[in-house]
Structures are given as structure tokens and as C-alpha cells.
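> sequence first, then the predicted structure:
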Amino acid sequence: MTEISTPSQFQFREKSLAGKVVLLAGGSGGLGAATASLLAREGALLLIGYRSNGKRARQLQQVLQESAAVVELIEGDLNQAGMVEEYIRRAATLGPLVGMAIFAGDPVRATSPEASTAEAETERMQSSWYANFLGPYQLARRAAQEMVAQGTAGSIVLIATMQAVAPFEKSVAYAAPKAALVHAARVLAYEFGGTNNIGVNVVAPGVTTAGMAAASVAAGKYEHFLQSRVIPRYGKAEDVSRVVRLLLEPDSYITGQVITVDGGLTLRR
């Protein structure tokens, strides 16, 4: 006899981040700021990291604090000696770390072959490797270790790019380290999953009017995707932040996944 499901069987308890510590590395930029705004509304305790734009970070902090949000700032490049540990230490002053999203990176714009020397290309590749892979990876791994030490479940979200999951012309310097980050996230999900209950996932944004793609959108680089109806519109920071929030959900059952937020561009182009 087939068992009949009834509505009373399903328990959709709220999985709120209110009062929970969330670290947003590179969180003062467009995508990070949108995520910070969303989490602040929910009552999360935020530590926002930034590399150099202190004015922008302080403006974001001020706006969020006007709505009684708890927002702390930390300045520093993730690849500076001791900075990863400092991020973790500062987060611990707010309480147990249960969520982290890493927006840190560098767009590493491509140059024409005529304008690029082998030496310059090597320098760009090395710079991108540190900014787009090594720093974010080391922070993600250290945060996962901290969550294990705390004995708490947690969620880590790494921000990649659609260029990490599909080929685009002249994108190697930027896309290759991001693709490495995608694979590293899967490895971390494997290593820290199971009974540790620490989820590690990736969000790969497409063409958005905020974040690293904003300059390319303004220059008309992706206009033909709109004209040919490959995508219905350009993405917004809110599109990405909602997915990040989903993956940060406490006790999430999602791990080791890559969610591409690109309006179908990599599917239909």
C-alpha cells in the first residue's frame, strides 16, 4: 500500500542567520555589498574584508549600521603574510564563524597580443593566480578548519565566474585561476563534509551590472548577447546575492556544487 504524504509531515523551519557570524571577504564591492545588505537585513553579524578601498568600505558600513546592523571591517590583502589568520581571528571576536563568502579577486583584463610581451603575460598570470586562487583558497580552507575546531556546522561560498565553466576569448589569465578555485572548492567540500557538516560551494556570476563585469558591460562588450536574445537582460547584484544567501543557509544540504548565475548565457551562446 502506497503511503500518502500529508502537509503536516513537512517541517519548513526557518533557517535564519540572525545573530550568526558571517565573513565577507572582498565584501565592499558591488556583489559583496549587495550580499552584505541582504544579510544585514536578516540580522547577521558581519565582518567585511577589503583590500584597499577603505572609503567605499566605510560608506557601506555606515549605511548598514544606520539600520542597527552589526558590521565590522578588516583591511588587508589575503596574500599578505598573516592576513588569513587575522581574518579568522577578527571573525572570532564576534562569535563562532558559521558562514563565509569570498568575493576577493582581480579582473586581470586581457591585453592585445601586440601590446603584450612574454614577461608581461607571465606577470599577469602570476598576479591573477594569487588574487583569484591562492588567497581565496587559503582563506576558505582555514575557515573550514576553524569551523571544525568550533564543532559547528558551516557554509563557505567562493565566487568564481562564468569564464571558469565555459571558454571565452582572451580569458586565460583570469579564468584559469578561477577554474582552479572551482575544483578546489569541490575538494574542500569532500574533505570537510560528512559529519563535519561544512558545505563548500561556488557561485559563478555571468554578465552583471555590478562587480568585475560592470566595466565590460559599460563598454558594450556583451551587448550582442542582448541583441541576439541569448540572455533576457543583464544580471544584477541582487541576482547573485540571493544565490549566495541560499548557499549560506545554516544546515544546508547542498555542497560541492557550482551554480552559474548568467541568465543562460553559457547554455545558449
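Good, I have the coordinates.
> from now on I want contacts and neighbour counts done on CA atoms only, so please keep to that.
Will do.
> tell me where the chain has helices.
30-42, 54-65, 83-92, 118-129, 135-150, 172-192, 214-218, 223-227, 237-247, 265-268 (DSSP state H).
> what's the angle between the strand ranked longest in the chain and helix 172-192?
Counting by DSSP state E, the longest strand found in the chain is strand 198-205. For strand 198-205 against helix 172-192, the angle by axes from the mean of the first three to the mean of the last three C-alpha atoms, to 10 degrees is 160 degrees.
> residue 98 is in contact with residue 152, correct?
Yes: the criterion here is C-alpha atoms under 8 Å, and residue 152 meets it with residue 98 at 7.1 Å.
> the more surrounded of these two?
More crowded of residue 152 and residue 98, by other C-alpha atoms under 10 Å: residue 98, with 26 against 15.
> before we move on, the earlier item: who are the packing partners of the longest strand of the chain?
With contacts defined as 3 or more C-alpha pairs under 8 Å, 6 or more residues apart in numbering; DSSP states H and E, strand 198-205 has these neighbours: strand 154-159, helix 172-192, helix 237-247, strand 258-261.
> one more pass at 10 Å, please.
strand 97-102, helix 135-150, strand 154-159, helix 172-192, helix 237-247, strand 258-261 (3 or more C-alpha pairs under 10 Å, 6 or more residues apart in numbering; DSSP states H and E).
> find the residues that touch each one of residue 152 and residue 98.
146, 198, 251 (C-alpha atoms under 10 Å, 6 or more residues apart in numbering).
> dump the residue contacts of the residue nearest the centre of the chain.
The centroid of the chain falls nearest to residue 159 when counting by C-alpha atoms, centre = their mean (3.2 Å). Residues near residue 159 by C-alpha under 10 Å, 6+ apart: 31-32, 101-105, 132, 136, 178, 181-182, 201-205, 240, 244, 258-259.
> buried members of the residues you listed into ChimeraX, please.
Buried residues within those, by 16 or more other C-alpha atoms under 10 Å, are selected in ChimeraX with:
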select :31,32,101,102,103,104,105,132,136,178,181,182,201,202,203,204,205,240,244,258,259
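> burial of residue 87, as a residue count?
So residue 87, with other C-alpha under 10 Å, has 24 neighbours.
> how about it: what's its closest non-neighbour residue?
The shortest distance from residue 87 to any non-neighbouring residue, by C-alpha to C-alpha, 6 or more residues apart in numbering, is to residue 74 (7.2 Å).
> got another, please set it beside the one above:
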Amino acid sequence: MATDPKIPPQTQDTMPGRESEMTPAPDWKPRFPGVGKMKDKIVLITGGDSGIGRATAALFAREGAKIAIAYRSETGDAQDTKKIVEDEGSECLTLEGDLGNRTHADDVVKKVVDHYGQLDTLVINHAQQYLDSPIDEKLSDEMLDDMISSNIKSYFYVMQAALPHLEEGASVVITNSVNAFQGNDSLIGYSTTRGASLAFMRSMASALTAKGIRVNGVAPGPIWTPFIPGTMPADMVEDFGSSTPMGRCGQPWEVATAFLFLAGPDGSYFSGQTLHPNGGMIVGA
């Protein structure tokens, strides 16, 4: 059962933010015993240190996967996630750095394959987000370049690095956003990059499905992750998500289940598709 904790005003001075500083703490914990849906799978989760990435790492570990997480610089959060995965009886490799650098993206995938001997599932989950309303005042070159590098270019780099290691039966799941489908006048640059990542997911599915590699996406609505205090002023964070039809924000564990469905055997007839954990917002598929 999902909880609906009251979210007080708060903000952070970094993007992405730090889960360890959020009040209340995001709820990442899996709800049910594992049944081996990811048994013996090697999974790389980018942006795996916190938020949706952390919840997905915990759930996949419970289902039998060994995990590698790539993250930008939030080492404390990454170490917390590593312990969470290990407490599930699995193993977690942590890899720090900017995936917008092609050399680093190549190195991350190489380290995963060198360490585990294979790569079965790729979850591309990292991103950058900035408020940019009004756009003529707030969307600086630095902000735009950061989002394009993180949300578009790095997706190509990670996918290109991973492809030689993904065999028939492999799966890729890409995090998107409700904003790719309905837009957002306060997140114009971010929404634009999410439109690009949606097209990227669908194009990669067209390219790879015939090879036995499924590519799908998850487009969350308002989820309580470090993105939120890392992006918004304190007054906008208060009661975050209350405008959804369900009247609350989602928790990371509620999104991780969509990743498990698409990556695992239950999603075997899905490719090029998007799941929408967004609290009841109706959007085009």
C-alpha cells in the first residue's frame, strides 16, 4: 500500500540532488518476496544511486540480478544503494563519472563486463532537469548544454558502448517523463530532451527487436526523488504531486515495478512501448 507522507518545503543546491538530505526519505523498498525474475542477470543502471534508480536496483537484486550502478558524483547515495543491494544478497559495482563523456561511458560498460563477464539488461535512467520559466530569462547556454549532454548525447554513448555485449534475449529500459507526452511550461528544455529520448527509445526498438533485444520506456509523473528538491524552490516542493488525480506524488518503488515488468520475462511481448506510472494523468501513448 502506498503511503502519502506530507512533504515540507525544502530545496537543495545541486542537480541531481542528494537522497540522504530529503524529508521524508523516498520510499524505495520492494514490497514482495522475489521469485527469481532476474535470476543470474547482470544489470547496469545509470543514475542508480538514488530515486528511481535505487528502487530499481533494490527490486532487481531481490529478483536475483547482480547490479552495477553508474552515477555522476553522489558517492554517499551510491554507497547507500550498494549496501541495499548487498542486503538483498546480491552484488553491486559502483561507477562514478559523467556519462556525457563518451570515453567514460565506454569505460563504465567495459568495467561492468570485465567484472561480471556479461551484460544482460541496460537501464538508462540518469538525467538533468532545470526550471526554465520564463524561457528567455532562465534557459542559459550552460543549462541547455548540460541537459542535452546528459539526457540525449549520453544515451547514445551508453547504448553504443553496451550494444556489442547485448545478446539475443537482452533488454533495455529507458526512463522518460510524462513531460515528453504533455509538455511542461516550467520545464521546456527538459521536456524537449525527453521528447528526444522517447524518439530514441522507439528508434532503438525498431533497430533491435528483430535481433531479439527488447527496448522499452517508463514515463513517470511526479515522483519523490532527488530531482525535485534539486530542481525546485522550497515553496514549489511543498505538497509536491498533490495536483495529480490521485492527489499525491508517487514513490520510487511504485516506478521500479514497471522497470521489472519490462526488463523481465513478464514483458516478453513488449518492445517500443512506454508504461506510465503517473498518478492517473491521461496522456497519449
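Now that the structure is in, tell me what you want to look at. Computed from a prediction, not measured in an experiment: that's the story for all the values here.
> list the contacts of the aligned residue in structure 2 for residue 200 of structure 1.
Under the alignment (TM-score structural alignment), residue 200 of structure 1 pairs with residue 215 in structure 2. Counting by C-alpha under 10 Å, 6+ apart, residue 215 of structure 2 touches 122-123, 170-174, 200-209, 262-263, 270-274.
> now which of those would you call buried?
122-123, 170-174, 200-202, 204-206, 208-209, 262-263, 270-274.
> how close does the counterpart of residue 178 of structure 2 in structure 1 sit to residue 256 of structure 1?
Aligned counterpart of residue 178 of structure 2 in structure 1: residue 162 (TM-score structural alignment). Noted for residue 162 of structure 1: a distance of 17 Å to residue 256 of structure 1, by C-alpha to C-alpha, to the nearest Å.
> what does residue 49 of structure 1 give?
Using C-alpha to C-alpha, we find residue 49 of structure 1 at a distance of 24 Å from residue 256 of structure 1.
> quick check: residue 21 of structure 1 touching residue 36?
No: if you go by C-alpha atoms under 10 Å, residue 21 of structure 1 and residue 36 don't touch, sitting 11.9 Å apart.
> when these two are compared, which one has more neighbours?
A side-by-side neighbour count of residue 21 of structure 1 and residue 36, using other C-alpha under 10 Å, places residue 36 first with 30 against 23.
> residue in structure 2 matching that one?
Residue 36 of structure 1 maps onto residue 57 in structure 2, by TM-score structural alignment.
> quick one: what's aligned to residue 188 of structure 1 in structure 2?
Correspondence of residue 188 of structure 1 to structure 2, assessed by TM-score structural alignment: residue 204.
> residues touching its match, list them.
By C-alpha under 10 Å, 6+ apart, the contact set of residue 204 of structure 2 is 159, 172, 198, 213, 214, 215, 216, 271, 272.
> quick check: the counterpart of residue 48 of structure 1 in structure 2 vs residue 268 of structure 2, distance?
Using TM-score structural alignment as the criterion, residue 48 of structure 1 maps onto residue 69 of structure 2. Distance, residue 69 of structure 2 to residue 268 of structure 2, using C-alpha to C-alpha: 24 Å.
> re earlier: go ahead and confirm the match of residue 48 of structure 1 touches residue 58.
No: Residue 69 of structure 2 is beyond contact range of residue 58, at 11.2 Å (criterion: C-alpha under 10 Å).
> which neighbours do these two share?
Counting by C-alpha under 10 Å, 6+ apart, the residues touching both residue 69 of structure 2 and residue 58 are 48, 81, 82.
> for PyMOL, what selects the buried ones among those residues?
Per 16+ other C-alpha under 10 Å, the buried members of these correspond to this PyMOL selection:
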select buried, resi 48+81+82
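> ok, residue 35 of structure 2 - contacts?
62, 63, 64.
> residue 256 of structure 2 now?
With C-alpha under 10 Å, 6+ apart, residue 256 of structure 2 has these contacts: 28-30, 51-60, 218, 277.
> then residue 72 of structure 2?
Listed by C-alpha under 10 Å, 6+ apart, the contact partners of residue 72 of structure 2 are 15-16, 46-49, 78, 95-100, 126-127.
> any idea which of these has the most stuff around it?
Neighbour counts for these were taken using other C-alpha under 10 Å; the highest belongs to residue 49, with 32 neighbours.
> hang on, it packs against residue 74?
Yes: counting by C-alpha under 10 Å, residue 49 of structure 2 touches residue 74, with 7.2 Å between them.
> from residue 240 of structure 1, how far out is the nearest residue to residue 40 of structure 1 once chain neighbours are set aside?
Nearest non-adjacent residue to residue 40 of structure 1, counting by C-alpha to C-alpha, 6+ apart: residue 69, 5.6 Å away. According to C-alpha to C-alpha, residue 69 of structure 1 and residue 240 of structure 1 sit 21 Å apart.
> what does residue 19 of structure 1 give?
23 Å.
> now do residue 173 of structure 1
Applying C-alpha to C-alpha to residue 173 of structure 1 and residue 240 of structure 1 gives a distance of 23 Å.
> next one: residue 254 of structure 1
Here the criterion is C-alpha to C-alpha. By it, residue 254 of structure 1 lies 17 Å from residue 240 of structure 1.
> what does residue 163 of structure 1 give?
In this structure, residue 163 of structure 1 and residue 240 of structure 1 are 16 Å apart, going by C-alpha to C-alpha.
> can you check residue 100 of structure 1 too?
15 Å.
> now do residue 250 of structure 1
Taking C-alpha to C-alpha as the criterion, residue 250 of structure 1 is separated from residue 240 of structure 1 by 18 Å.
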